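Asks: Pasting the sequence and the predicted coordinates here, then a few questions.
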Amino acid sequence: MVLTMGQEALIMLLMVSAPVLGVVLVVGLLVSLFQAVTQINEATLAFVPKLVAAMAVFALAGPWMLSILVDYIRRTFEAIPSAVM
């Protein structure tokens, strides 16, 4: 039962983090490509667009992420009595 709960937690972690990580990865790749083409080496140019993209993804997918997390926590709390007995 513990291994099943751990497996569910890892799958839920991947589901919740995938949209943010994917968008930040794509934005970072585009910014790096832009920096390589223009030969601009500015640290804030690499950081700020990724931060803005992550905030946009959280704004758009935040309710879905929160519902996934709340559902997992609810199922975990409901499974406590069966795990004790």
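Replies: Happy to help now that I have it. Here the structure is a predicted model, which is why all the values come from computation and not from measurement.
Asks: Please count neighbours and contacts with C-alpha atoms only from this point.
Replies: Will do.
Asks: Could you double-check that Gln35 lies in contact with Ala43?
Replies: No: checked against Cα atoms under 8 Å, the pair Gln35 and Ala43 is beyond contact range at 10.2 Å.
Asks: the more surrounded of these two?
Replies: Neighbours per residue, other Cα atoms under 10 Å: of Gln35 and Ala43, the larger number sits with Gln35, 15 against 8.
Asks: where's the more buried one relative to Leu60, distance?
Replies: From Gln35 over to Leu60 the distance is 28 Å, taken as Cα to Cα, to the nearest Å.
Asks: Equivalent analysis for Met1, please.
Replies: Look at Met1 and Leu60: by Cα to Cα, they are 34 Å apart.
Asks: next one: Val37
Replies: Where Leu60 is concerned, Val37 sits at a distance of 31 Å (Cα to Cα).
Asks: ok, second structure coming up, stack it against the first:
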Amino acid sequence: MNEADALDLVQFAIWTVLIASGPAVVVAMVVGVGIALVQALTQVQEITLTFVPKIVAILLTVALSGPFVGSQISSFTTVIFQRVQDGF
């Protein structure tokens, strides 16, 4: 394996991580900004108000985007196994 192959694998791994974690991170950001806006408007500073909706939203997102994330990780795994089988 030369440097170009290693760099290609690292780049593919980083993109896979970004794509797999993207939906949950985006939903957490949107829900967090929405809750912060509501807290600023109503001046209700309850700690549990930030965590519970985020957890519910992230769990729903992970449940709905699970097949997509699984297919991305599966394709990455397939590429890695093919490279190992071909001897890099």
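Replies: Here it is on my side, so go on. Here the structure is a predicted model, which means the values were calculated and not measured.
Asks: Quick check, central residue of the first structure?
Replies: Taking Cα atoms, centre = their mean, the centroid of the first structure lies closest to Ser17, which sits 2.0 Å from it.
Asks: Need the counterpart of that one in the second structure.
Replies: Taking TM-score structural alignment, Ser17 of the first structure has Ser21 as its aligned residue in the second structure.
Asks: Now that match: which helix or strand?
Replies: For Ser21 of the second structure, the enclosing helix or strand under DSSP states H and E is helix 3-42.
Asks: which bit of the first structure covers the helix or strand following that helix?
Replies: Next helix or strand after helix 3-42 of the second structure toward the C-terminus (DSSP H and E): helix 48-86. Aligned using TM-score structural alignment, helix 48-86 of the second structure spans residues 44-82 in the first structure.
Asks: By how much does that stretch deviate from the second structure on average?
Replies: Aligned to the second structure and superposed, stretch 44-82 of the first structure gives a mean residue distance of 0.9 Å (mean Cα distance after the TM-score superposition for the first structure).
Asks: Show me how far that stretch is from its chain's centre.
Replies: 6 Å (Cα atoms, centre = their mean, to the nearest Å).
Asks: Could you list the buried residues of that stretch?
Replies: By neighbour count on 16 or more other Cα atoms under 10 Å, the buried set for stretch 44-82 of the first structure is Ala46, Pro49, Lys50, Ala53, Ala54, Val57, Met65, Ile68, Leu69, Tyr72.
Asks: likewise stretch 19-34 of the first structure?
Replies: For stretch 19-34 of the first structure, by 16+ other Cα under 10 Å, it's Pro19, Val20, Leu21, Val23, Val24, Val27, Gly28, Val31, Ser32.
Asks: now Ala20 of the second structure: how far from Thr61 of the second structure?
Replies: Taken as Cα to Cα, the span from Ala20 of the second structure to Thr61 of the second structure is 12 Å.
Asks: isn't Asn41 of the first structure right up against Gln35?
Replies: Yes: in this structure Asn41 of the first structure lies within contact range of Gln35 using Cα under 8 Å: 6.4 Å.
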